[in-house]
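*Asks:* got a structure for you, letters missing:
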């Protein structure tokens, strides 16, 4: 049996339900593979539209990135809208820009409609170390305002201490449209919501084989696990970095990358409040960025770094603690209670991959570090497409995506070299 990693989230989620492993043959309208945000958001949206949905998770609900991430509802995509316009044209940029802030609204809507207790707090802050970075945030403010985000405020160094108590930054951008959550609580709440409206959820049910049947007009997909199978009209693949090689053509277009998080012991309430008076989540704008926030029980949660190819460094605490202490020198006297890592899925162009394989297999993957919001948007778009309106889904599906050159043997070193270059630019302030 696969269990959760030893994370703060797993220790504090108060999980009350264990879903059974699939041990029978079922028939459904839709089979969804993956019990993270992508699969859950898709399954809920389709079940709400009247489809009978079965969701299969190979481990536990939220076992992958959805239950391990920084918990920040970050808007837009890993490549922002100006980059999309430059490389893919104004029409595509306008279409994607119109969806760039929808994911956070999808999450808030689910929280409200299904009464999901996931420690939601509103607001986030993008922090700049240099004047050049601050200028970039000023441009981001104008860009995002153009696409409808009117909840942005640029701040200079004189106002920083009202947001976060550090001398590290020269300014930043407040985004009241984003926020932060306990990610595993959100995933578990979404699974409960799916079951409440009639969907079926199975854990410890790794998919071993997919078989398409194309007899006359009755095209179906048979999804097999070790002890059971699901026969469905449509299949959604939503395993992301934890799907393995189930569909080799998707694996070639992406690469798992690891990120790490530490969480301190419980801090005195006054200290926790003083570190981030705004109660926002914070992330800097370096290429290899750090991100952090205060949890509901007054811990400092701090994450960052990237390990290309997935996995964790030898000591997560030794890797991240110096970053934390640089931002908050007072943290040198407080111990780390939890340290864990998890993988997200990187694409070559850092844009999400949504598409179809044949007529009745759909997929979504590769949010490249922006998965909390974008996965929920993707779930909504997949449901729209399967229900008959693929107009918004097709904007993503038509984006060109390429295999990483040279296969896995060469793609990791190539990406590391690129990351080293941009990391050096961060350090030099270029």
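*Replies:* Okay, I see it. Note that the structure is a prediction, hence the values are computed from the model and not measured. Numbering: from 1, shown residues only.

*Asks:* contacts and neighbour counts: CA atoms only from here.
*Replies:* OK.

*Asks:* residues contacting residue 147?
*Replies:* Residue 147 makes contacts with 97-98, as judged by C-alpha atoms under 8 Å, 6 or more residues apart in numbering.

*Asks:* Quickly note the distance from residue 132 to residue 323.
*Replies:* Residue 132 sits at a distance of 21 Å from residue 323 (criterion: C-alpha to C-alpha, to the nearest Å).

*Asks:* These two: who's more crowded?
*Replies:* With neighbours defined as other C-alpha atoms under 10 Å, residue 132 and residue 323 compare such that residue 323 has more, 16 against 13.

*Asks:* The more buried one: which element?
*Replies:* Following DSSP states H and E, one finds residue 323 within helix 316-327.

*Asks:* Give me the angle between the helix or strand following that helix and helix 316-327.
*Replies:* Next helix or strand after helix 316-327 toward the C-terminus (DSSP H and E): strand 336-347. Strand 336-347 runs at 100 degrees relative to helix 316-327, counting by axes from the mean of the first three to the mean of the last three C-alpha atoms, to 10 degrees.

*Asks:* Counting by contacts, list what strand 336-347 packs against.
*Replies:* In terms of contacts (3 or more C-alpha pairs under 8 Å, 6 or more residues apart in numbering; DSSP states H and E), strand 336-347 is packed against helix 8-12, strand 254-264, helix 316-327.

*Asks:* Dump the ones you listed into CSV; add distance to residue 46 as well.
*Replies:* Shown next, in CSV, are these (distance: least, C-alpha to C-alpha, whole Å):
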stretch, distance to residue 46
helix 8-12, 28
strand 254-264, 26
helix 316-327, 39
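
*Asks:* tell me the most buried of these?
*Replies:* strand 254-264 (a mean of 25; mean count of other C-alpha atoms under 10 Å).

*Asks:* can you pull the buried residues of the next helix or strand after that one?
*Replies:* Sequence-wise, the next helix or strand downstream of strand 254-264 (DSSP H and E) is helix 269-275. Of the residues in helix 269-275, 272-275 count as buried by neighbour count, 16 or more other C-alpha atoms under 10 Å.

*Asks:* center of the protein - which residue?
*Replies:* With distances taken as C-alpha atoms, centre = their mean, the residue of the chain nearest its centroid is residue 371 (2.1 Å).

*Asks:* try this one side by side with the last:
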């Protein structure tokens, strides 16, 4: 099937902090040439693709299939290597919408699924002894406006009435001076904390792929898939810039770029450009005050920042939507992560910590890495997980809507189970609202401009 839109990775992407260390593994080619055929072909060398590979080998046992991974650029060059490194199951912010659309049980399943990622990823990282700076901690969301506070309280009130949720006892709400002390943010009338984690995303992916390679996976970087051709026998010919490969099953772990190879996802998975930064105390200044939590700075539903505190005292901060949201062409359906946004985004980040945390008031900070990345927003704000409704043996794992860290790993497990056992997505533990079905694909309407607040500008 030919490409529908020009949704392909560009050359020379901006350099994120997560790729600041020299590492030849990211350019891996397991063999000089592409194999002519394989059992499973995974398109995409990020978190989703690596997780599908990991679970495929875990679930297959002693007789694994032949697995080939193709990556258009280098390993972790997409959203995985450009995100905030934040494993944060904060679905409460969207809970009211979920309950209205899906009812209490299915709405609860989304939060439970996200929370389950904490233990699942911790176990896998420790089992493989992956050195990726993984820290299990608490996330602290601060709510700075009356609207943000009211929305939080309303969501929590509804959650307390949901008998299916497993996450309620993990959430603590603080008010007034307690909120200020907990958050170290004197402007916060309400803070909400819950279990979360943070890590070095590229190193996590590298660890999973090293495990897969030991089991037999062939990895080919700088190999751009240009089209996917269905054969009469149910297999596929995957065409690339380096030749073609025949495969029994194909997985599109391509997130924002999915519609480029699967035209049916045009306006179902939408590329959205965002920005992120690495902030450190200036050389020679006193060490930064350590933050014991990760953070969400919530002004309203669409205007918020996220922050993780690195073990070395530096921080990763992402957001800055006021600097680019009004310029639709700068971010909407834009796959160019080789350029930064216009405006003084760097200057805004350089005083971000002082402007929000009272323990940082006297710190002198600088932004040593500023980058952009392409997120795969979903038309209905939820991931697409499953087998293509009209093309058997073609699987999709994408559309994580900027919230993939607590949703990808166990979604990949479901994809592996579907492929190995030839079962539908309904026989996995995927939340029903995530399932790729013909009805959902047909009825989904692109509300990204509305949901991001652009339509109100």
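*Replies:* Sure thing, it's come through. All figures in this text were calculated on a predicted structure; none of them were measured in a lab.

*Asks:* on that earlier part again, which elements pack onto the helix holding residue 323 of structure 1?
*Replies:* Against helix 316-327 of structure 1 (3+ C-alpha pairs under 8 Å, 6+ apart) you get strand 254-264, strand 300-308, strand 336-347.

*Asks:* Let me know which of the ones you listed is the nearest to residue 105 of structure 1.
*Replies:* Each of these has some distance to residue 105 of structure 1 by C-alpha to C-alpha; the shortest is strand 336-347, at 22.1 Å.

*Asks:* what about that closest one, how far off from structure 2?
*Replies:* Its aligned residues in structure 2 lie a mean 1.0 Å from strand 336-347 of structure 1 after superposition (mean C-alpha distance after the TM-score superposition for structure 1).

*Asks:* so where in structure 2 does that strand end up aligned?
*Replies:* Aligned by TM-score structural alignment, strand 336-347 of structure 1 falls on residues 367-378 of structure 2.

*Asks:* Mind jotting down where the helices sit in the stretch 151-300 of structure 2?
*Replies:* 176-183, 201-215, 258-261 (DSSP state H, counting those that start in this stretch).

*Asks:* Export these to TSV and append columns for distance to residue 105 of structure 2.
*Replies:* TSV is the format used below for those (distance: least, C-alpha to C-alpha, whole Å):
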stretch	distance to residue 105 of structure 2
helix 176-183	31
helix 201-215	31
helix 258-261	30
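
*Asks:* top helix in structure 1 by residue count?
*Replies:* Secondary structure of structure 1 per DSSP state H: the longest helix is helix 407-428.

*Asks:* closest one to residue 171 of structure 1 among the helices and strands packed on strand 336-347 of structure 1?
*Replies:* helix 316-327 (13.9 Å).

*Asks:* Quick check: the gap between the counterpart of residue 272 of structure 1 in structure 2 and residue 56 of structure 2.
*Replies:* The equivalent of residue 272 of structure 1 in structure 2 is residue 288 (alignment by TM-score structural alignment). Distance from residue 288 of structure 2 to residue 56 of structure 2, counting by C-alpha to C-alpha: 42 Å.

*Asks:* Check whether residue 102 of structure 1 really touches residue 377, as I assumed.
*Replies:* Yes: between residue 102 of structure 1 and residue 377 there is a contact at 6.4 Å, judged by C-alpha atoms under 8 Å.

*Asks:* more crowded one of the two?
*Replies:* A side-by-side neighbour count of residue 102 of structure 1 and residue 377, using other C-alpha under 10 Å, places residue 377 first with 25 against 18.

*Asks:* so which of the helices and strands packed on helix 316-327 of structure 1 gets nearest residue 423 of structure 1?
*Replies:* Closest approach to residue 423 of structure 1 among those (C-alpha to C-alpha): strand 300-308, 10.4 Å.

*Asks:* How about residues contacting that closest one?
*Replies:* Contacts with strand 300-308 of structure 1, where a contact means C-alpha under 8 Å, 6+ apart, come from 70, 255-267, 272, 288-295, 313, 320, 324, 412, 415-416.

*Asks:* ok, now with 6 Å
*Replies:* Residues from elsewhere that reach strand 300-308 of structure 1, judged by C-alpha atoms under 6 Å, 6 or more residues apart in numbering: 257-264, 288-294, 412.

*Asks:* With respect to residue 352 of structure 1, which of the residues you listed is nearest?
*Replies:* The closest of the contacts of strand 300-308 of structure 1 to residue 352 of structure 1 turns out to be residue 257 (C-alpha to C-alpha; 14.8 Å).

*Asks:* contacting residues for the closest one?
*Replies:* Residue 257 of structure 1 makes contacts with 307-310, 343-344, as judged by C-alpha under 6 Å, 6+ apart.

*Asks:* Of these - the most surrounded one?
*Replies:* residue 344 (29 neighbours).

*Asks:* residue contacts, that residue?
*Replies:* Contact analysis of residue 344 of structure 1 by C-alpha under 6 Å, 6+ apart lists 241, 256-257.

*Asks:* distance of it from residue 249 of structure 1?
*Replies:* Computed with C-alpha to C-alpha, the distance linking residue 344 of structure 1 and residue 249 of structure 1 is 18 Å.

*Asks:* Show me what residue 174 of structure 1 lines up with in structure 2.
*Replies:* Per TM-score structural alignment, residue 174 of structure 1 is aligned with residue 193.

*Asks:* correct me, but that match touches residue 142?
*Replies:* No: at 8.9 Å, residue 193 of structure 2 does not count as touching residue 142 under the criterion of C-alpha atoms under 6 Å.

*Asks:* who has more neighbours, these two?
*Replies:* Neighbours per residue (other C-alpha under 10 Å) separate residue 193 of structure 2 from residue 142, with residue 142 holding more: 29 against 23.

*Asks:* Please name the spatially closest residue to that one (chain neighbours excluded).
*Replies:* Leaving out its chain neighbours, the residue that sits closest to residue 142 of structure 2 by C-alpha to C-alpha, 6 or more residues apart in numbering is residue 191, at 4.5 Å.
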